[in-house]
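> sequence and predicted structure, then a few things I'm wondering about:
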Amino acid sequence: MDDLKDLVMEAHKRDIKVLLDYVANHTSPDSQMLKEKPSDWFNPKKDIVNWNNQEEIEKGWIYGLPDLNQDNPEVKNFLIENALWWINETNIDGMRLDTVRHVSKSFWNEFANAIKTEYPDFYLLGEVWNDNPRYLEQYRQLGIDGMTDYPLFKGIRSAFTRFGKTATLINAIKQREIYSNAEINGIFIDNHDNKRLISNASENGQEYLKQALAFIMTYPSIPIIYYGTEIGMEGGDDPDNRQDMKWEITKDSEVLTFYKKLAELRSNNISVKEGSIELLDYDSYFFSYMRKKDDKSVIVIMNLQSKEKNVTINIPISANYKNILTNKVYVIKGNKLEVALQPFDILLLESK
């Protein structure tokens, strides 16, 4: 506990916020709770068969993990008081809430209200594994600040891969307006439940990974970087995607060098930090969008194909832009940009 408190304290000195992962749905098969607590603290052991049945989703056991019964007032109160205890003891800034859709909405509403009453600025990020943004938004309305954006994740995985196309990603971007607070959703490329993107993409995996990183680092939500993604770590299905961090790769990683440029852009460019997003032109194999704040803007263009592609993009403003990756200057005349995209090209054009 002292180590955690020291970590939070030192992070705060560096203007870094710390989130803990909090699991209210289940416990370990080896947990002492199974011995110490009465049986009505747990739902009867039953696998989820119909994943479209909300009652099954909330009452069933996932992966053989004992499912806590939040309908029991003792369990509900324990979980809420336990969460408040962690916040009070450690001074953390937020929680990533695990397996949110496997717990009743009434519980989450009471949980969020209890925390926000004591800590109004505390950030709650809900993991709701579902591809429908309207389904996710239901949990946002309960008081959970942001969602892990699985609809966007599906789009990312559909685009940045061998034979990938943009349709699902474009649709997810267009559905952004469904969320009431999309800017505080968490967006991600990899996580502990899925094969890493670089491995899933197979051929040209590193190129697709760099494109995916460029996308989430220039998109108006919160990027979540799963450890190792920033250095191009590979990993298949769970548990292969949970290998130890390969620190030796950090010394000479092309992906890490690229990621640092993206982090610098996100930290220092007002359009990327705070600007609106507007989809520009796209087809099945390339897409473009603009981030804009006042008179500043950044245009992002990507070619998903392994061959050159000539495109014409309609730009809503006329200005001079510089590619932050190559320093090449582009002059927008007549509100059009004609460009020959190279294979797997990434253009990050900053207004000058």
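Yep, that arrived. It should be emphasised that the depicted structure is a prediction, and the values quoted were computed from it without experimental measurement.
> going by C-alpha atoms from here, please, whenever you check contacts or count neighbours.
Noted.
> am I right that Leu279 sits in a strand?
Yes: according to DSSP: H, G, I helix; E, B strand; the rest coil, Leu279 belongs to a strand.
> give the contact list for it.
Leu279 sits next to 288-290 when contact means C-alpha atoms under 8 Å, 6 or more residues apart in numbering.
> centroid-nearest residue for the protein?
Nearest to the mean C-alpha position of the chain, counting by C-alpha atoms, centre = their mean, stands Ile187 at 2.0 Å.
> how far away is the residue lying farthest from the centre of the chain from Phe344?
Most distant residue from the mean C-alpha position of the chain: Pro38, 37.2 Å away (C-alpha atoms, centre = their mean). From Pro38 across to Phe344, the span is 57 Å (C-alpha to C-alpha, to the nearest Å).
> circling back: got the contact list for the residue nearest to the centre of the chain?
By C-alpha under 8 Å, 6+ apart, the contact set of Ile187 is 148-150, 152-153, 216, 221-224.
> again, only using 10 Å
147-153, 156, 215-217, 219-225 (C-alpha atoms under 10 Å, 6 or more residues apart in numbering).
> one more: Ile198?
Contacts of Ile198 by C-alpha under 10 Å, 6+ apart are 160-161, 189-190, 204-210, 212, 229, 232-236.
> if we look at the lengthiest helix in the chain, which residues are touching it?
When the chain is parsed with DSSP state H, its longest helix is helix 73-90. The contact list for helix 73-90 (C-alpha under 10 Å, 6+ apart) reads 1-9, 18-20, 22-25, 37, 40-42, 68-70, 72, 91-95, 107-108, 110-115, 118-119, 122.
> repeat for stretch 28-42
Under the criterion C-alpha under 10 Å, 6+ apart, residues 25-27, 59, 61, 64-76 lie in contact with stretch 28-42.
> residue ranges of the strands in the stretch 201-350 of the chain, please?
222-224, 276-282, 286-293, 296-303, 309-314, 320-323, 329-331, 336-341, 346-351 (DSSP state E, counting those that start in this stretch).
> looking at those strands, which is closest to Ile270?
Evaluated with C-alpha to C-alpha, those place strand 286-293 nearest to Ile270, the distance being 6.6 Å.
> show me what the closest one is packed up against.
Under the contact definition 3 or more C-alpha pairs under 10 Å, 6 or more residues apart in numbering; DSSP states H and E, strand 286-293 sits against helix 167-174, helix 270-274, strand 276-282, strand 296-303, strand 309-314, strand 346-351.
> could the ones you listed be laid out in JSON lines, adding distance to Trp86?
Output for the helices and strands packed on strand 286-293, formatted as JSON lines (distance: least, C-alpha to C-alpha, whole Å):
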{"stretch": "helix 167-174", "distance to Trp86": "35"}
{"stretch": "helix 270-274", "distance to Trp86": "31"}
{"stretch": "strand 276-282", "distance to Trp86": "36"}
{"stretch": "strand 296-303", "distance to Trp86": "41"}
{"stretch": "strand 309-314", "distance to Trp86": "51"}
{"stretch": "strand 346-351", "distance to Trp86": "41"}
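> and the comparison structure, right after this:
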Amino acid sequence: MKKYILFILIPLLLFCGLPVGAVEKEEHSFQDESIYYIMIDRFNNSDFSIDFSVDVNDPNRYHGGDFQGIIDRLDYIKGMGFTTIGLSSVFDNEDNGYHGKWTKDFYQVEEHFGTLETFKKLVQRAHELGLKIVIDFNVNHVGPNHSWLSEADKKEWFRQEKVNGLPTLAHENLEVKSYLLEMAKWWVEETNIDGFRLEYVEQIPVQFWLEFAQEVRKVKEDFFLLGDIQTEEPDLLERYQEVGIDGFLDYLSNSDLREGFSRPDQSLQPIVEQSQQNQDIYENPYLLTRFMDNQHVHRFTRDAVVQNEHPGPRWKMALTYLYTTPGIPFVFYGSEIALDGGEEPDNQRQMDFRTDKELVDYITSIAKIRNEHPVLTRGSMEVIFEQDGMIVFKREYEGETSVIAINNTTKSQSVTLAEELEDEKELRGLLNGDLVRSEDGQYRIILDREMAEIYVLAEKSGLNLPFIGATASVVILFIVFLILVKRKARKQ
């Protein structure tokens, strides 16, 4: 019996071992990442023993989210295909500083979130799942009632001007600089985190960031620094690209992205033009972090709602663009359930895990495709067609060609490609299974309204002889198996 079963399994094993033609993954780089950003206090409440001064009905108070709550949801985040978790500030903050802007102690974690040991466990568990952890690192200012303000020997630690009414540190002061650099290295050594999201970069001298980047990388060579500069001035951005910061949040493109995808039937040309300008502005545009919304702006869902648009299709079109163009996708927690919200703090509402999972499934699908195809993270980009919301672009990388088609219109669309692609091949859809074969040197892509497809260019697939042979062998061997069993039964 064992021999018979082995004979049946052999063709199946041979079939499973056939190559699928995917491009072999290279060494992982941060441009291959995708970031899921969490406002810790608003994500998931798991440790109720630290729920003091909590009021879920007040948007300006703590709501109870904690480190353990994130640990409990790591599989959820990993399952959607994200590779990096971004966290709001973990520093100990003054009363009601759930957002992390009112730092009280740079060497302590916020007690509403848990202990340092729990945070270390979060980092370790994330690493075990292959997830990186990047935390917000605001060293521009401290809380309004910080103890340093009343210490005579720290009078020179502050500038006269304030930022948003908060005491601003004087980074030119050697004591301040030394303190902040040592503190930054301590966090890397102590917790093994993978990066900092640096806020208010433009408020701090270039020289400070030069030394900062050098010092933290003495502790961890591949430590990632993500700069948050809320400006639309290219000159300012260029000035801070030489300081050792790896990538920047792409505020230049954000308004065009929101405008372009918040409703259908409008030109996406402004998005294309800004993307082309980014190639000139940024030293490495592949490390640009692209986002639809974050903790500083109202939710993208609100853009759709105020125009009486269903947010689901709006998010699908926008996310497809983010995941298939050069740059690092940055997704604010709750986007996967189309969480609504206006300006701060309304954009930081409580996460709800009991809602519809349609968007979760969609993000999971496009993330899987992005993670498996280096052409989508490293390839060149060429826009082939764009008109009133229908866009088709091509990406190429080391022999692999991908074509992405996004129909952000209210009608079915047809686009014919010719000289842009090699003849006598086919476009295989990875998202919805569409198949477009070359006919007379042309590829005709047809998409329904508010749909997208991610294609790879491949050899034409005729009859799949290995598959047919393996299937036939299984059927034949199974019949032989039944005959032998029947004969044995008769003898007995």
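On my side now, so go ahead. It should be emphasised that the depicted structure is a prediction, and the values quoted were computed from it without experimental measurement.
> now structure 2: which of the contacts of Ile198 of structure 1 match?
Conservation of those in structure 2, assessed by both residues aligned by TM-score structural alignment, their matches' C-alpha atoms under 10 Å: retained contacts are 161, 189-190, 204-206, 208-209, 229, 232-236.
> list only buried entries from those.
Those of those that meet the buried threshold are 161, 189-190, 205-206, 208-209, 229, 232-236, by 16 or more other C-alpha atoms under 10 Å.
> on that earlier part again, most tightly surrounded among the strands of the stretch 201-350 of structure 1?
Mean neighbours per residue, mean count of other C-alpha atoms under 10 Å, is largest over the strands of the stretch 201-350 of structure 1 for strand 296-303, with a mean of 24.
> Ile8 of structure 1 pairs with which position in structure 2?
One thing to correct before we go on: residue 8 of structure 1 is Val, not Ile. Per TM-score structural alignment, the equivalent position to Val8 of structure 1 in structure 2 is Val123.
> hang on, its match is in a helix, isn't it?
Yes: judged by three-state DSSP, Val123 of structure 2 forms part of a helix.
> pull the contacting residues for it.
67, 71, 85, 117, 131-134, 191-194.
> just the ones of the residues you listed in strands?
85, 132-134 (DSSP state E).
> adding neighbour count, write these out as a markdown table.
Listed next are these as a markdown table, based on neighbours: other C-alpha atoms under 10 Å:
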| residue | neighbour count |
| --- | --- |
| Ile85 | 25 |
| Lys132 | 21 |
| Ile133 | 23 |
| Val134 | 24 |
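> of those, closest to Lys491 of structure 2?
Taking C-alpha to C-alpha as the measure, Lys491 of structure 2 lies nearest Lys132 of those, at 63.5 Å.
> map the closest one onto structure 1.
Using TM-score structural alignment, the equivalent of Lys132 of structure 2 in structure 1 is Lys17.
> the spatially closest residue to its match that is not a sequence neighbour: how many residues sit nearby?
Nearest residue to Lys17 of structure 1 in three dimensions, chain neighbours excluded: Asp93, at 5.8 Å (C-alpha to C-alpha, 6 or more residues apart in numbering). Applying other C-alpha atoms under 10 Å, we find 18 residues neighbouring Asp93 of structure 1.
> might you report the residue contacts of Asp93 of structure 1?
Here Asp93 of structure 1 is in contact with 8, 12, 16-20, 87, 119, 121-124 (criterion: C-alpha under 10 Å, 6+ apart).
> can we see that at 6 Å?
Residues in contact with Asp93 of structure 1 (C-alpha atoms under 6 Å, 6 or more residues apart in numbering) are 17-19, 122.
> and it, what pairs with it in structure 2?
In structure 2, Asp93 of structure 1 lands on Asp194 (TM-score structural alignment).
> what's the spacing between its match and Leu225 of structure 2?
Going from Asp194 of structure 2 to Leu225 of structure 2 by C-alpha to C-alpha gives 9 Å.
> and Lys260 of structure 1, which of the helices and strands packed on strand 286-293 of structure 1 is closest to it?
In terms of C-alpha to C-alpha, the element of those nearest to Lys260 of structure 1 is strand 346-351, at 14.1 Å.
> what's the matching range in structure 2 for the closest one?
Mapped onto structure 2 using TM-score structural alignment, strand 346-351 of structure 1 spans residues 452-457.
> list the contacts of the matching stretch.
401-407, 426-431.
> which parts of structure 2 are helices?
Under DSSP H, structure 2 gives helices at 2-16, 67-71, 74-79, 116-128, 174-191, 206-219, 234-239, 251-261, 269-281, 300-305, 311-324, 358-372, 375-378, 465-491.
> so which of these is the most packed in?
A comparison of the helices of structure 2 by mean neighbour count, using mean count of other C-alpha under 10 Å, puts helix 375-378 on top with a mean of 24.
> next, the mean deviation of that helix compared to structure 1.
Following the fit onto structure 1, the mean deviation recorded for helix 375-378 of structure 2 is 2.8 Å by mean C-alpha distance after the TM-score superposition for structure 1.
> give me the distance from that helix to the chain's centre.
Chain-centre distance of helix 375-378 of structure 2: 14 Å, with C-alpha atoms, centre = their mean, to the nearest Å.
> then stretch 35-49 of structure 1?
Centre to centre, stretch against its chain (C-alpha atoms, centre = their mean), the figure for stretch 35-49 of structure 1 is 31 Å.
> and the corresponding residue of structure 1 for Arg290 of structure 2, how close does it get to Glu248 of structure 1?
For Arg290 of structure 2, the aligned residue in structure 1 is Ile187 (criterion: TM-score structural alignment). Distance, Ile187 of structure 1 to Glu248 of structure 1, by C-alpha to C-alpha: 27 Å.
> which one, of the strands of the stretch 201-350 of structure 1, ends up nearest to Ala263 of structure 1?
Evaluated over those, closeness to Ala263 of structure 1 peaks at strand 222-224, with 10.2 Å, by C-alpha to C-alpha.
> in structure 2, what residues pair with that closest one?
Strand 222-224 of structure 1 maps onto residues 328-330 of structure 2, going by TM-score structural alignment.
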